[in-house]
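S.K.: next come a sequence and a model predicted from it.
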Amino acid sequence: MFGLCFVYMIFSNTLSVNTPSFYPNSYSFMRLLSLFFATFLSLVNSVTLSAGVNGGKEGSPEYNARAQWLRDEKVGVFIHWNPSATIGKEISWCRTNPVYGNIGAEKYDALYKDFKGEAFNADEWITLFRESGIKYAVFVPKHHDGFAMFATKTYDYNVMKSPFGRDYIKEVSEACRKGDVRFCLYYSVLDWWNPLYSPKQGADLSGYIDKVFKPQMKELLSNYGPVGSIWFDGHWDASWTHAYAKDMEKFIRKIQPKTLLGNRLDQRYAGDPGPNCSWTGSFFNAPDAIDDYQAREVDLGKYYTERAWDSCYSLCGVNNKWSWVPPMNPVPLADIVNWLIQCIGRDGGMLLGVGPRGDGSIDPASAARMLELGAWLKINGEAVYKTRGGPWLPGTWGVSTRRGNKAYVFISKWKGTDIQLPALSMGVTSARLVGGGPATVTKTPGSITIHVDAALRKPIATIIELTLERDCMSQPVLEVPEPVNLAKGILPKVSSFWPGREKELSVTHITDGNMGTLWATEEAAREGSVSVDLGKEITISDVMLSDAPYNRTQQFSVEAQVGDTWKTLVSGTTIGGELHLNFEPVKARVFRVNILKASDTPTLTEFQIFGLPSQAAPARR
């Protein structure tokens, strides 16, 4: 996978590892190290994948028809399984890379001799996928290690020569068709086992392409039925060029013209690492670059509609655990759902990486988490499947999706009791909670306000379905103004300060937006107060408090001055590192925090008061 390529290029062939004799000597360690950092810096500036290779348009009707399934299905599974699972180390990368265990090429290349897969059952896998809400599955017939998990005639280093002795790709393809899960493939351009493949810059790969790559592509596309997409990899190696990629594209299109080809088939870098060449760190952007869909890896990027895309995430949340590498502790359901909704809100999909065990079974913890996802999708899938991102751009509040005259608002983080969104060009006729329950929408000039009772909000994401007056698919996406800290930079009034430490524990630290500074009362105090004057009356429903790192507060309240009286908005005991407090909206100019009881000298790191930028009074100090 792309995220691992840098580690390989630094360590492979530069440290004392056992590499096959057909691999050439690499550059010096310092040369590679400098290339690594240059690439890293370039990648920082290119988090979003290249969007300019197709003229900034969604494409022809023919392309849109081919890509529609990926845009509709949204949820896929990415299965990495081969003999490496028998020893519980990362597929391919543990062969010679010390970061992943470096078992040595000779030992790695012999793992297939113990590969039995005695618990493998393709139908059971597909049943699990379907019950987990999975619509398409990506399987790996060949990773960087060159071992073929299908009945290839190109060489004997394949699954049919193992004790398992069955055509894995044949069985999963047939199970997919029976189980109504779309069958897709991964394929690595690299082949670290095969002497026909050379990683040298400018190397002639025609022998490898003619004797391995093309014959294997023909086998995979001719013997296993329709293939929805191919997630290519290994395109970052110095040998691979745009010309090779275009030749392979033409070859593949003749066999299965409807198969979506991932952008990683094309040359990864505009310049390859080596003497007298540049390394840009950006995706190849020739006008004819291959870009049926963007195969992202743990990468969201921005809202992007020009090409279909998905982003893959490992179920255990660790980017170098795509195959079975115990312990494989699956992340909480909330993390998986958040990955999914962040993808679909940006008009993409999620590919969930799962590594089966050496015996071919999926471990119970992973299976259980997948079924939890399926249960969530059974309730909320109407807001996920067959939707497009928008009509509002993603923000810290959440995301949105749409289909026809329906818009779905996923609220991940409430700022106050309501959420305010810019008004669409069409009105809202009704609102409800997906999964059941009421929601109300109030129209105000230029915006709509959505209200959901606190008791009805969901722990992961609250999803509201809005029925609109007409189809909203042509509605331009709208940016949602993000609440800001209106108290930042305002000089607060405090009950006391610590004499002699006024600078170190300055009152200005309370509103400087810096979680690394704090204010303290006089040393002997066990209570204190801080008030902030916003300069004008503003409707507020959300504040944030922090008394880290000491966490001495034992009782507190937040108040607003309404007329001549102080109104208590919220109260509590401990504060801690970052405490967001929501309350019924109140219109006031001055807000106050009272520390009513503390275990030692009271401190406050931040008092933040949230509102829209348009609400802020002129800057004051």
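M.R.: Great, that's in hand. The shown structure was predicted, so the numbers you read here are calculated from the model rather than taken from an experiment.

S.K.: can we go C-alpha only for contacts and neighbour counts from here?
M.R.: Will do.

S.K.: I91 against N82, yeah?
M.R.: Yes - I91 is within contact range of N82, at 7.4 Å (criterion: Cα atoms under 8 Å).

S.K.: and the two? Which one has more around it.
M.R.: The neighbour comparison of I91 against N82 (other Cα atoms under 10 Å) goes to N82, with 30 against 26.

S.K.: where's that one relative to V172, distance?
M.R.: 14 Å (Cα to Cα, to the nearest Å).

S.K.: same thing with N582?
M.R.: On the measure of Cα to Cα, N582 and V172 end up 50 Å apart.

S.K.: then A439?
M.R.: 44 Å.

S.K.: one more: F607?
M.R.: From F607 across to V172, the span is 56 Å (Cα to Cα).

S.K.: and for T603?
M.R.: According to Cα to Cα, T603 and V172 sit 61 Å apart.

S.K.: please apply the same query to Y244.
M.R.: As judged by Cα to Cα, Y244 and V172 stand 29 Å apart.

S.K.: next: G104.
M.R.: From G104 to V172 the distance is 30 Å (Cα to Cα).

S.K.: Y197 now?
M.R.: 28 Å.

S.K.: still on that earlier bit, what about G104 and V172, which has more around it?
M.R.: V172 (20 against 17).

S.K.: what's the helix or strand containing that one packed up against?
M.R.: Remark: V172 resides in helix 168-179, with elements defined by DSSP states H and E. On a contact count with 3 or more Cα pairs under 8 Å, 6 or more residues apart in numbering; DSSP states H and E, helix 168-179 meets helix 122-131, strand 182-188.

S.K.: who does the shortest one touch, helix- and strand-wise?
M.R.: Spelled out, it's strand 182-188. strand 136-142, helix 168-179, strand 229-233.

S.K.: give me every residue that touches Q342.
M.R.: With contacts defined as Cα atoms under 8 Å, 6 or more residues apart in numbering, the neighbours of Q342 are 300, 394, 398-399.

S.K.: reformat these as CSV; add secondary structure and neighbour count.
M.R.: Putting these into CSV (DSSP: H, G, I helix; E, B strand; the rest coil; neighbours: other Cα atoms under 10 Å) gives the following:
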residue, secondary structure, neighbour count
L300, coil, 24
P394, coil, 25
G398, strand, 21
V399, strand, 26
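
S.K.: alright, now check it against this:
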Amino acid sequence: MSDVGDYVWPSDPAVLAKLKWWTDQKFGVIIHWGPYSRLGVFESWTLCQEDESWCQAPPEWRDDPEGYRAFYERLPEGFDAPAFDPDRWAEACAAAGMRYVVFTTKHHDGFAMYDTKLSDYKSTNTPLGRDVAREVFDAFRARGMGVGVYFSKADWHHPDYWAPGLPTPDRHANHADPVRWQRFGEFAHGQIEELLSGYGPVDVLWLDAGWVKPPHEDLDMPRLAARARELQPGILVVDRAVHGPHEDYHTPEQTVPERLQPFPWESCLTLGPYWYTFGPGETYKSAAEIVHTLCRIVARGGNLLLGIGPDHTGALPDAVHERLTEIGAWLDVHGEALYGTRPCEPYECDDLVFTRRADTLYAIGLRTDLDQVSVPVAYPPQTVRLLGHPGPLSWSAGDGAVTVRLPEGHRAAHAFALSLTMPPAPPPEP
């Protein structure tokens, strides 16, 4: 293994092959959903008493955390989600050009969105009565998409993580009892084994709750990762924010690195303002913003994992469907400039970003009001195409650049992409 900063490259050939596959996909979706959708709150985080405005309980419960916890843990009793239709989710995401899904099988609140045999706190023990994760994974796989299992290493419902009768001032385990912790570790390993042995092919084990790590909350990641790969050879293990040999790619959250990164990475960003909220005036990023962000991420060597969430009925909001449809329409035309490509020099220049596949250079323009564009190249291309435009282009090469006249009347929504077929590099002058 070789290190790049705090990244450790895998040595297992099957993992490296999966990592290459994953790098080619470029665009995925992460779906947060659970009984907390009945409140429209910031998922499990309202149970946490840390002094953060974004994770506070509803106002009527803020002076009674124990009462709120009891109320929260009764939410599954009314979780019926009459509009839950994973096929519709998968259709919308596939049409948006997304290539893989990461689904929250269990968030920090400990509620299993699958039929675990290790706890009664699960989706099959609700009025909905369905193995949600199984149905979601099957629906997305049926459309040729990869599958990632989101699993929180923390569990605020389990008595061996938050021990009853002790204060819970923050997100961490509230005890230092080694016997309790051993039991909790075996429980967590057991649930992960269920998901990796009984739910079909899994491409990524996406472990959240980065504070659960040695020395105080050690889940024995070497054993966990080894068992994961016995059950799912080549699976990518992503122990988020715990940099080292069990984080096969980095996952910057709600941010995009400013430059090319020398290791695999994925920005996980939300379409709305938070990971999960529903309320009056909910705002979403525009399709143009997502397209531009995706292009910049790919040009910097990363993937985009876009976060969405169904409402309490199980339906994706109309505004989410609208954004996904618009993004998909752009990718239908321009996706060849992103999928399966790699970054290439000059990476970014003015409002252009660059990718490459074999002998084809792609220059993606993030402004659509230009009449012509100058693309820096070391030597003239053989051909120049404008994706989505069937006709020839007027272009000229010289002074280390190709100047392309963009056709009148052809204005792509959000961004345009030029495809330049480059000849083999000429031999150096003697």
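M.R.: Noted; the coordinates are in hand. What you see is a predicted model; the values in this text were computed from it and never measured.

S.K.: which one of the contacts of Q342 of the first structure is nearest I460 of the first structure?
M.R.: G398 (10.9 Å; Cα to Cα).

S.K.: aligned partner of that closest one in the second structure?
M.R.: Here G398 of the first structure is matched to L352 in the second structure, going by TM-score structural alignment.

S.K.: report the separation between that match and T341 of the second structure.
M.R.: Distance from L352 of the second structure to T341 of the second structure, counting by Cα to Cα: 16 Å.

S.K.: turn the helices and strands packed on helix 168-179 of the first structure into a markdown table, including distance to L261 of the first structure and mean neighbour count.
M.R.: Formatted as a markdown table, those follow (distance: least, Cα to Cα, whole Å; neighbours: other Cα atoms under 10 Å):
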| stretch | distance to L261 of the first structure | mean neighbour count |
| --- | --- | --- |
| helix 122-131 | 23 | 19 |
| strand 182-188 | 10 | 22 |
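
S.K.: can you tell which of the ones you listed is closest to I460 of the first structure?
M.R.: Using Cα to Cα, the nearest of these to I460 of the first structure is helix 122-131, at 20.2 Å.

S.K.: got the contact list for the closest one?
M.R.: Counting by Cα under 8 Å, 6+ apart, helix 122-131 of the first structure makes contact with 77, 135, 171-172, 175-176, 179-181, 362, 367, 370-371, 374, all of which sit outside it.

S.K.: kindly recompute the last result at 6 Å.
M.R.: 172, 175, 374 (Cα atoms under 6 Å, 6 or more residues apart in numbering).

S.K.: do the same with stretch 151-171 of the first structure
M.R.: With Cα under 6 Å, 6+ apart as the test, stretch 151-171 of the first structure has contacts from 112-113, 115-117, 147-150, 212, 224.

S.K.: type out the ChimeraX command that picks the buried ones from the residues you listed.
M.R.: Only the buried entries of the contacts of stretch 151-171 of the first structure go into this ChimeraX selection, using 16 or more other Cα atoms under 10 Å:
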select :112,115,116,117,147,148,149,150,212
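
S.K.: run through the helices of the stretch 51-200 of the first structure in chain order.
M.R.: 61-73, 105-109, 122-131, 168-179 (DSSP state H, counting those that start in this stretch).

S.K.: would you list those helices in a markdown table and tack on distance to L220 of the first structure?
M.R.: Output for the helices of the stretch 51-200 of the first structure, formatted as a markdown table (distance: least, Cα to Cα, whole Å):
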| stretch | distance to L220 of the first structure |
| --- | --- |
| helix 61-73 | 19 |
| helix 105-109 | 22 |
| helix 122-131 | 18 |
| helix 168-179 | 8 |
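
S.K.: which of those helices sits closest to C5 of the first structure?
M.R.: helix 105-109 (17.6 Å).

S.K.: residue range for that closest one in the second structure?
M.R.: Under TM-score structural alignment, the match for helix 105-109 of the first structure is residues 69-73.

S.K.: ok, stretch 8-24 of the first structure next?
M.R.: Residue correspondence for stretch 8-24 of the first structure in the second structure, counting by TM-score structural alignment: none.

S.K.: thinking again about what came up before, tally of neighbours for the closest residue to the match of G398 of the first structure other than its chain neighbours?
M.R.: Closest residue to L352 of the second structure apart from its sequence neighbours, by Cα to Cα, 6 or more residues apart in numbering: G365 at 4.6 Å. Neighbour count for G365 of the second structure, taken as other Cα under 10 Å: 24.

S.K.: contacting residues for G365 of the second structure?
M.R.: So G365 of the second structure contacts 351-352, 415-416 (Cα under 6 Å, 6+ apart).

S.K.: quick check: Y347 of the second structure touching L361?
M.R.: No - under the contact definition of Cα atoms under 6 Å, Y347 of the second structure does not touch L361, with a separation of 10.9 Å.

S.K.: what's the residue nearest to L352 of the second structure aligned with over in the first structure?
M.R.: In the first structure, the residue matched to G365 of the second structure (TM-score structural alignment) is I411.

S.K.: kindly report the same for D87 of the second structure.
M.R.: Checking TM-score structural alignment: D87 of the second structure goes with D123.

S.K.: and the strands in the stretch 301-430 of the second structure?
M.R.: Under the criterion DSSP state E, counting those that start in this stretch, strands of the stretch 301-430 of the second structure are mapped to 302-308, 342-349, 352-357, 360-365, 372-376, 383-386, 394-398, 401-405, 416-421.

S.K.: center of the second structure - which residue?
M.R.: Central residue of the second structure (Cα atoms, centre = their mean): L305, 2.7 Å from the mean position.

S.K.: can you tell me what that one aligns to in the first structure?
M.R.: By TM-score structural alignment, L305 of the second structure lines up with L351 in the first structure.

S.K.: its match reaches C312, doesn't it?
M.R.: Yes - counting by Cα under 6 Å, L351 of the first structure touches C312, with 4.3 Å between them.

S.K.: now do the shared contacts for these two.
M.R.: Counting by Cα under 6 Å, 6+ apart, nothing touches both L351 of the first structure and C312.

S.K.: residue in the first structure paired with R130 of the second structure?
M.R.: By TM-score structural alignment, R130 of the second structure lines up with R166.

S.K.: from D123 of the first structure, how far off is that match?
M.R.: Per Cα to Cα, R166 of the first structure is found 15 Å from D123 of the first structure.

S.K.: between the helices and strands packed on helix 168-179 of the first structure, which gets nearest to D533 of the first structure?
M.R.: Each of these was scored for nearness to D533 of the first structure using Cα to Cα, and the closest is helix 122-131 (54.7 Å).
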